[in-house]
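J.: mind folding the following:
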Amino acid sequence: MAAYVVNEIVVTDPDLFQTYSVQVPPTLAAFGGRYLVRSGASQAIEGEPPGRLVILEFPDRAAALAWRSSPAYSAILPIRDASSTSRVYVVDGYQPQ
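T.: Take a look at the predicted model:
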């Protein structure tokens, strides 16, 4: 079952965040990851949306977690942490019974 990494981001240093942002895509391929949402235009229906929203799709939860702890992604994660605050979680996709 597919799994999704959801990252709600508030960017505090746009220039530094950009150096992180351009380095993420190459880290995804080895784990079958791809962007579904990468901070497109949003409109609140209820509540306040995050400053930036990213949703990644992976083949399953194991692949998502392996990407998150991979050496390639771990190397750039400090840049994200220094340039933003985030709420990140993984959620399994829907599988009809």
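
J.: C-alpha from now on. contacts and neighbour counts both.
T.: OK.

J.: longest single helix anywhere in the chain?
T.: Of all segments of type helix in the chain, defined using DSSP state H, the longest is helix 71-83.

J.: how far out from the middle of the chain is that helix?
T.: 12 Å (C-alpha atoms, centre = their mean, to the nearest Å).

J.: check which element follows it along the chain.
T.: Past helix 71-83, further along toward the C-terminus, the next helix or strand under DSSP states H and E is strand 84-92.

J.: how far does that next one sit from its chain's centre?
T.: 7 Å.

J.: list the contacts of that strand.
T.: Contact partners of strand 84-92, identified using C-alpha atoms under 8 Å, 6 or more residues apart in numbering, comprise 1-13, 17, 60-61, 64.

J.: second chain to compare with the first, below:
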Amino acid sequence: MTAYAVAHLRPAARLDDEVFEYMERIQSTFAPYGGAFLVHGTTPEVLEGQWPGGLVVIGFPTLHDARDWYESKAYQEIAPLRTRHLAGDVILVDGVAPGYDASLTAARMREAQEA
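T.: Below you'll find the model as predicted:
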């Protein structure tokens, strides 16, 4: 099942050179794990609430691949180039299986809540 590394980053007005170095090097760290940018360098259109900053989404074949990338020596070596200069949140999350039906999930949750 496809998994995602998702980052909500809130950059400063002026980016430090280390952030540019991070951006130049990151793709080579996730390529060996089957990772690919799905969202990067675009401004989200906010429809509800607030979203200060930018969004980055990297897709991976599995959650295991995403975790192996994040924990890899290559990524951990460059992560401080970003974390020293950009506030943000990073998560790993599994996608849904093909044919996923939210109404079935709602039914299971309703049943569990009423039990």
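
J.: which elements pack onto the longest helix of the first structure?
T.: For helix 71-83 of the first structure, the elements it packs on are helix 14-21, judged by 3 or more C-alpha pairs under 8 Å, 6 or more residues apart in numbering; DSSP states H and E.

J.: what's in contact with the helix it packs on?
T.: When contacts are defined by C-alpha under 8 Å, 6+ apart, helix 14-21 of the first structure is touched by residues 11, 76-77, 79-80, 82-84.

J.: go again with 10 Å.
T.: Helix 14-21 of the first structure is contacted from outside by 11, 73, 75-84, using C-alpha atoms under 10 Å, 6 or more residues apart in numbering.

J.: buried residues of it, list them for me.
T.: 17, 20 (16 or more other C-alpha atoms under 10 Å).

J.: residues contacting Pro61 of the second structure?
T.: With C-alpha under 10 Å, 6+ apart, Pro61 of the second structure has these contacts: 1-4, 33-36, 94-95.

J.: can you rerun that using 8 Å?
T.: Contact partners of Pro61 of the second structure, counting by C-alpha under 8 Å, 6+ apart, are 1-3, 34-35.

J.: return the residue of the first structure aligned against it.
T.: Aligned by TM-score structural alignment, Pro61 of the second structure pairs with Pro59 of the first structure.

J.: need the counterpart of Ile79 of the first structure in the second structure.
T.: In the second structure, the residue matched to Ile79 of the first structure (TM-score structural alignment) is Leu81.

J.: distance of its match from Pro61 of the second structure?
T.: Distance of Leu81 of the second structure to Pro61 of the second structure, given as C-alpha to C-alpha, to the nearest Å: 26 Å.

J.: just the strands from the second structure, written as ranges.
T.: For the second structure, the strands defined by DSSP state E occupy 3-10, 36-39, 54-60, 87-94.
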